[in-house]
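Enquirer: For reference, the sequence and a predicted model appear below.
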Amino acid sequence: MPIKTQNDLPAKEILERENIFVMDENRAMHQNIRQLEIAIVNLMPLKEDTELQILRSLSNTPIQVNVTFVATSTHEATHTSLSHLNQFYQTFDDIKNRNFDGLIITGAPVEQLEYEEIDYWDEICQIMEWSKTHVFSTLHLCWGAQAGLYYHYGIPKHMLAKKKFGVYAHKVKNRKIPLVRGFDDVFYAPHSRHTEVRKADIEKVDKLTILAESDEAGVFLIMNDDGRQIFVMGHPEYDRYTLHNEYIRDKKKGLPIDLPVNYYPDDDDTQRPLLQWRSHGNILYSNWLNYYVYQGVPYEFINYNEIYGK
């Protein structure tokens, strides 16, 4: 899929080296097609790494995607340069009068805080409320999934005894639902979190369906009844070394951290980590784009209030 980016986005050069078709603004101007408009609310501290991971995950269908990166205005980023944010990111105020085909809300390293204690919580609530009328389908990742379940359905999160950290096996449920089309019976996905949302709480909400879960890591994939809200409890977009970098970082800080589960060959952190989740991560993003974004929206840019009668 051609991904449309700004000409000088640093991730563009890396994606091109991986033979991923990235179209800059100049070439896109000469394309007479209906591209999908996808906004990405990037809450991760290392924003450039997350940009690359998500763009790579979105690159596996023939659909052309125009990506708009969004950063919160109520939180000052400390791990990404101000020049990068000013050049490549917009704020919610910049986009709130636009409509988007899809929205991605990433994870964030704040799950040990209560939602209301987070400095940008009110802004995230505004974005999630806005998404009901300005976005066709929203993909929530990790903390973004927990936050979305809490905001939309009142489902709480719970602290874990220790960090859920590693690559876990998951089983597919409700195979007939298009979001998991092409999945194997068992697939792997990374997790990196201190909190969880419990299956029993999700099952109390009639509008929600669990599509995949793990005996060790719990619920992984949830969807509401019309596919406009999808919740992913892990990080299928992570690259090979993301968990490794987190592990080394926490060790250097003296934080309590175990080896990532099912990650290093023979549990030897000097060996190259095994990449076991890329194919299913790509399928998940492709199915979301195809069945819940592209197939659902008309060719002309849409008025979501008219479609949903709100």
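Expert: Right, received. Where do you want to start? Numbering: from 1, shown residues only.

Enquirer: Going by C-alpha atoms from here, please, whenever you check contacts or count neighbours.
Expert: OK.

Enquirer: Next, count neighbours for Thr61.
Expert: Number of residues near Thr61 (other Cα atoms under 10 Å) recorded here: 17.

Enquirer: Run through who's touching the lengthiest strand in the chain.
Expert: Among the segments of the chain that qualify as a strand by DSSP state E, the longest is strand 158-172. With contact meaning Cα atoms under 8 Å, 6 or more residues apart in numbering, strand 158-172 is reached by 112, 180, 183-198, 211-217, 220, 243, 257-263.

Enquirer: which of these are buried?
Expert: Using 16 or more other Cα atoms under 10 Å as the burial test, the contacts of strand 158-172 include 180, 183, 187-197, 211-214, 217, 220, 243, 257, 259-260, 262-263 as buried.

Enquirer: that's a strand at Ala212, yeah?
Expert: Yes - secondary structure of Ala212 (DSSP: H, G, I helix; E, B strand; the rest coil): part of a strand.

Enquirer: which one is it nearest to, not counting chain neighbours?
Expert: Leaving aside its sequence neighbours, Ala212 sits nearest to Val172 (Cα to Cα, 6 or more residues apart in numbering; 4.5 Å).

Enquirer: From Phe187, how far off is the one you found?
Expert: In this structure, Val172 and Phe187 are 8 Å apart, going by Cα to Cα, to the nearest Å.

Enquirer: and what of Glu203?
Expert: For Glu203 relative to Phe187 (Cα to Cα), the value is 22 Å.

Enquirer: for Met223, same thing?
Expert: Met223 sits 18 Å away from Phe187, going by Cα to Cα.

Enquirer: go on, Ser279?
Expert: In terms of Cα to Cα, Ser279 sits 9 Å off from Phe187.

Enquirer: same question, Asn99
Expert: Taking Cα to Cα, one finds Asn99 at 34 Å from Phe187.

Enquirer: how about the helices of the stretch 51-200 of the chain, start to end?
Expert: Here the stretch 51-200 of the chain has its helices, by DSSP state H, counting those that start in this stretch, at 82-88, 92-95, 121-134, 143-153, 199-202.

Enquirer: Which one, of the ones you listed, ends up nearest to Asn42?
Expert: helix 143-153 (9.9 Å; Cα to Cα).

Enquirer: in that closest one, what's buried?
Expert: The neighbour-count check on helix 143-153 (16+ other Cα under 10 Å) flags 143-149, 151 as buried.

Enquirer: now swap in stretch 12-27 and tell me
Expert: Neighbour count says stretch 12-27 has 12, 15, 20-24 buried, by 16+ other Cα under 10 Å.

Enquirer: now do stretch 116-124
Expert: Per 16+ other Cα under 10 Å, stretch 116-124 contains these buried residues: 120-121, 124.

Enquirer: isn't Arg240 right up against Tyr264?
Expert: No - in this structure, Arg240 is not within contact of Tyr264 by Cα atoms under 8 Å, at 10.5 Å.

Enquirer: anything in contact with each of these two?
Expert: With Cα under 8 Å, 6+ apart as the test, Arg240 and Tyr264 both reach 273-274.

Enquirer: Below is an additional structure, to be compared with the one above:
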Amino acid sequence: MPIKIPNNLPARSILEAEGVSVMLEKDAVRQDIRPMRIGLLNLMPNKSKTETQFARLLGASPLQIEMTLVKMSEHVPRNTSADHILSFYRNWEDVREEKFDGFIVTGAPVETLPFEEVTYWGELERIFDWTQTHVHGLMTICWGAQAAVHRFHGMPKYALGKKMFGVYRHRVLDRTSPYLRGFSDDFAIPVSRWTEVRRADIPPQSGMKVLMESDEAGVCLIDDPAHRALHMFNHIEYDSGSLADEYFRDRAANVAVEVPKNYFPGDNPDVPPLNHWRSHAHLLFGNWINQIYQTTPFDVAKIGTVEMAGPNARVIAQAAE
């Protein structure tokens, strides 16, 4: 099945050129099927690139996916045209009465700030709380993941001596996890952050489990069943050239940044990088979507309630008490 996105979204032509099946809105309404509703709270500065990255991964599913682009109601993006935002995004305040099978919160270029000093922190706290009653499966990315475990579990983040920047080897820690079906023994994932969370700060009674880890880059993926969430602290969704774009941007701005590790062939920025993580990105998102599909209520109104079916129902009921 194809992914349903707004008809004129710039990502559409890119995805169609790559062979991703994209459905027109007028065609989707004619199908007698309930699509899976996935919301994308896009906090990244380059909205169009981020939309394409996630639409590409969601669109690889055999299920029909309806992607809704969401923005903070109380924050005006500075790096994307107002026309683009008005044409394709909905304020969270305008969707807060709706239910979503899945919801993604991206990273944001604010990680060196204390959480409480981020201008939209109050609204983001309300969004995280809202996901517990209006979303079946939550996925958070990079700073979004740090923010989520801080909100849900009080975990701090720590400044690094230098930017963790490059493509790092990771390993699977729990082969029984349905989110890691098909993963290799070790695999590469892009990392780009100035801060980290630490395994030692995971509350022992939280039920959280580390699923992926790197000797160099630390914790990568945490399963948080009590909040029906996956927290990905790195950028598995990145394009082949995403780290290069960041490197050349930082260098042009005179930011002290090293050549991303294990990325450019021979560490030569003049040589195009190779993508070593694309297949695992598709695996992770495919497994996540499948797990949501297997457990989400068919009746959208029951999403976020203790009546929902699936292996997490008992945990959800306990958390609601």
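Expert: Alright, I've got the coordinates. Since the structure is predicted, the reported quantities are computational estimates derived from the model, not experimental observations.

Enquirer: tally of neighbours for Thr5 of structure 1?
Expert: Thr5 of structure 1: 23 surrounding residues under other Cα under 10 Å.

Enquirer: any idea how far it lies from Asn287 of structure 1?
Expert: Distance from Thr5 of structure 1 to Asn287 of structure 1, counting by Cα to Cα: 22 Å.

Enquirer: likewise Gly309 of structure 1?
Expert: From Gly309 of structure 1 to Asn287 of structure 1 the distance is 26 Å (Cα to Cα).

Enquirer: Between those two, which is the more surrounded one?
Expert: Asn287 (20 against 8).

Enquirer: Can you add distance to Tyr294 of structure 1 and give the buried residues of helix 143-153 of structure 1 back as a markdown table?
Expert: Below are the buried residues of helix 143-153 of structure 1 laid out as a markdown table (distance: Cα to Cα, whole Å):
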| residue | distance to Tyr294 of structure 1 |
| --- | --- |
| Trp143 | 26 |
| Gly144 | 22 |
| Ala145 | 22 |
| Gln146 | 25 |
| Ala147 | 25 |
| Gly148 | 22 |
| Leu149 | 24 |
| Tyr151 | 26 |
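
Enquirer: quick revisit: closest one to Ile248 of structure 1 among the helices of the stretch 51-200 of structure 1?
Expert: helix 143-153 (21.5 Å).

Enquirer: Can you give the contact residues for that closest one?
Expert: Helix 143-153 of structure 1 is contacted from outside by 105-111, 115, 125, 128, 139-140, 155-157, 196-197, 205, 230-233, using Cα under 8 Å, 6+ apart.

Enquirer: Drop the exposed ones from the residues you listed and show what's left.
Expert: Among those, the ones that count as buried (16+ other Cα under 10 Å) are 105-107, 111, 115, 128, 139-140, 155-157, 196-197, 230-233.

Enquirer: now the strands: where do they sit in structure 2?
Expert: Counting by DSSP E, structure 2 has strands at residues 3-4, 22-23, 36-41, 65-71, 90-91, 100-105, 135-141, 158-172, 186-196, 209-214, 218-224, 229-232.

Enquirer: do you know which of these lies nearest Gly304 of structure 2?
Expert: The closest of the strands of structure 2 to Gly304 of structure 2 is strand 135-141. By Cα to Cα, the value is 5.7 Å.

Enquirer: distance from the closest one to structure 1 after superposition?
Expert: In the superposition against structure 1, strand 135-141 of structure 2 averages 0.3 Å from its aligned positions (mean Cα distance after the TM-score superposition for structure 1).

Enquirer: Report all helices and strands that that strand contacts.
Expert: strand 100-105, strand 229-232 (3 or more Cα pairs under 8 Å, 6 or more residues apart in numbering; DSSP states H and E).

Enquirer: With distance to Thr52 of structure 2 as extra columns, can I get these in TSV?
Expert: Listed next are those as TSV, based on distance: least, Cα to Cα, whole Å:
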stretch	distance to Thr52 of structure 2
strand 100-105	14
strand 229-232	18
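
Enquirer: who wins for proximity to Ala82 of structure 2 among the ones you listed?
Expert: strand 100-105 (20.8 Å).

Enquirer: what angle do the closest one and strand 36-41 make?
Expert: If you take axes from the mean of the first three to the mean of the last three Cα atoms, to 10 degrees, strand 100-105 of structure 2 sits at 20 degrees to strand 36-41.

Enquirer: The nearest residue to Leu63 of structure 2 once chain neighbours are set aside: how many residues sit nearby?
Expert: Closest residue to Leu63 of structure 2 apart from its sequence neighbours, by Cα to Cα, 6+ apart: Met1 at 5.0 Å. Met1 of structure 2 is flanked by 15 other residues according to other Cα under 10 Å.

Enquirer: outside of stretch 184-192 of structure 2, which residues touch it?
Expert: Stretch 184-192 of structure 2 is touched from outside by 163-172, 217, 234-236, 238, 243, 276-277, 280, with contacts defined as Cα under 8 Å, 6+ apart.

Enquirer: Narrow the residues you listed to those that are buried.
Expert: 163-172, 217, 234-236, 238, 243, 277, 280.

Enquirer: Now do the contacts for Pro178 of structure 2.
Expert: In this structure, Pro178 of structure 2 makes contact with 287, 291, judged by Cα under 8 Å, 6+ apart.

Enquirer: Please list all residues in contact with Thr52 of structure 2.
Expert: By Cα under 8 Å, 6+ apart, the contact list for Thr52 of structure 2 reads 11-12, 14-15.

Enquirer: Check the alignment and tell me where it lands in structure 1.
Expert: Aligned counterpart of Thr52 of structure 2 in structure 1: Leu52 (TM-score structural alignment).

Enquirer: just to revisit the earlier point, please tell me how far the longest strand of structure 1 is from the chain's geometric centre.
Expert: Averaging C-alpha positions (Cα atoms, centre = their mean, to the nearest Å) puts strand 158-172 of structure 1 17 Å from its chain's average.

Enquirer: That one vs structure 2, average distance?
Expert: Strand 158-172 of structure 1 sits 0.4 Å off on average (mean Cα distance after the TM-score superposition for structure 1).

Enquirer: Distance of the nearest residue to Met44 of structure 1 once chain neighbours are set aside relative to Tyr294 of structure 1?
Expert: Counting by Cα to Cα, 6+ apart, Met44 of structure 1 lies nearest to Ala108, which is 5.0 Å off, once chain neighbours are set aside. Taking Cα to Cα as the measure, Ala108 of structure 1 and Tyr294 of structure 1 are separated by 27 Å.

Enquirer: got it, and Arg175 of structure 1?
Expert: Arg175 of structure 1 is 21 Å from Tyr294 of structure 1, where distance means Cα to Cα.

Enquirer: Repeat that for Lys164 of structure 1.
Expert: Computed as Cα to Cα, the Lys164 of structure 1 to Tyr294 of structure 1 distance reads 34 Å.

Enquirer: Many thanks, I have nothing further to ask.
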